[in-house]
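S.K.: What follows is a predicted structure for the sequence shown.
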Amino acid sequence: MSGIYLLLGSNLGDRMATLEKANSLLEQQLGPLCASSSLYETAAWGMENQADFLNQVVEIQSHLAPEALLKACLNIEAQLGRRRQQKWGPRTLDLDILYYGDLILNTPALTLPHPQLHLRRFTLVPLCELAPLLVHPLLQKNNLQLLEECPDALEVRLVST
């Protein structure tokens, strides 16, 4: 299935190298990358007293069911040194499933689309680079509209294309 969008973020260590390794592992373990956004740097969101994040959105094609995809993402985070110690704390790698096609899912383990997607500028800017007209199945607005209405004021700086 295509139309699976993931957000990658890193604010510890060599952030760019971590995102490059993550892209490689995603392709090896989940399926082919269909598209990748530019890299963007943003101040931390949620817990602000930490290093800036480097973020990217990728679209993948995968045969994995949503829960299996989440488990594979968590495994890749762990392979690249992620230790879950503090909510919104510093991390070598964070992988969030933004969209899984137009699937709407709400389980204890996974909510799709990502429940805070529309509130985060660092998510919407790279997402709009890849899929500006993709419609959020719950909010019935496209990603560009969500970005225009986003209450998040954090600056999102282009690092590289």
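M.R.: Right, received. Where do you want to start? Given the structure is predicted, the values throughout are model-derived calculations rather than measurements. Numbering: from 1, shown residues only.
S.K.: CA only for contacts and neighbour counts going forward, please
M.R.: Will do.
S.K.: Name the residues of stretch 79-95 that are buried.
M.R.: L80, R82, G89, P90, R91, T92, L93, D94, L95 (16 or more other C-alpha atoms under 10 Å).
S.K.: The third one and L117, how far apart?
M.R.: Read it as G89. For G89, the distance to L117 under the criterion C-alpha to C-alpha, to the nearest Å works out to 18 Å.
S.K.: for comparison:
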Amino acid sequence: MADSDLSLELPTVYLGLGSNLGDRMGSLTMALERLSQRATIREVSSVYETEPLGFKEQPLFLNAVVAATTELRPFELLRFIKQIESDLGRKAGFRNAPRPIDIDILFYGELVTQTPGLTIPHPGVAERAFVLVPLVEIAPEFVHPLSQRKVVDLLAEVDGLGGVRGVGGLSLKGTIN
């Protein structure tokens, strides 16, 4: 048996990226570049302009979903993400407040966990068009570990699809595809 056969396969991590302040596309691109320092980016969805959730009196969001693998454990990944958000100008604010960058761990393989600091899968992912549309673009057959349903099937039942509009793409070189 080859050594590579003995190594554990890293789980695919799905991350949601969002921005609605400043240079939104630039913030998403910088976040993607920073993520690539500690994760192998496998796939990136198109970028979608979306209506804000909750607090409506704020600018529209740009959202995307990234599939990656990483050796970081969930809490290490969360700390890394929080550092990226801070470095890119995110400040503490109220729930659903405007922000230059927001990075959420949507799924960490098939892991299901709920702790005071981290819940995986991300709560509400199955009801949010701004997450499901880009996720289905890159991983339509992914099975939500709690509902045991494919994300493409979850998307078929979600409201708010009219508020999700494709606007381009991201690359690690900072260009719009």
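M.R.: Good, I have the coordinates. Just so it is clear, the model here is predicted, and its values are computed rather than measured.
S.K.: what's the TM-score for these two chains?
M.R.: Laid over one another, the chains give 0.96 as their TM-score (TM-score structural alignment, normalised by the length of structure 1), with 160 aligned residues with a C-alpha RMSD of 1.0 Å.
S.K.: I'd like to know which of the buried residues of stretch 79-95 of structure 1 are part of strands.
M.R.: Assignment to strands by DSSP state E places the following of these there: D94, L95.
S.K.: Aligned counterpart of R15 of structure 1 in structure 2, please.
M.R.: Aligned against structure 2 by TM-score structural alignment, R15 of structure 1 finds its counterpart in R24.
S.K.: among the buried residues of stretch 79-95 of structure 1, which two are most distant?
M.R.: Longest distance between any two of these is 15.8 Å, between L80 and G89; criterion C-alpha to C-alpha.
S.K.: Quick one: map E148 of structure 1 onto structure 2.
M.R.: Across the two structures, E148 of structure 1 finds its equivalent in A156 of structure 2, going by TM-score structural alignment.
S.K.: burial measure for that match, as a count.
M.R.: A total of 12 residues lie near A156 of structure 2 under the criterion other C-alpha atoms under 10 Å.
S.K.: what about it, distance to R149 of structure 2?
M.R.: 11 Å.
S.K.: where do the strands sit along structure 2?
M.R.: Chain-ordered strands for structure 2, with DSSP E as the definition, fall at 12-19, 40-44, 46-50, 61-69, 102-108, 113-114, 119-120, 164-169.
S.K.: can I get these in CSV with distance to A129 of structure 2?
M.R.: Formatted as CSV, the entries for the strands of structure 2 read as follows, by distance: least, C-alpha to C-alpha, whole Å:
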stretch, distance to A129 of structure 2
strand 12-19, 12
strand 40-44, 17
strand 46-50, 9
strand 61-69, 10
strand 102-108, 13
strand 113-114, 23
strand 119-120, 18
strand 164-169, 7
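S.K.: out of those strands, which comes closest to I81 of structure 2?
M.R.: Between I81 of structure 2 and the strands of structure 2, the shortest gap by C-alpha to C-alpha is with strand 102-108, which sits at 6.5 Å.
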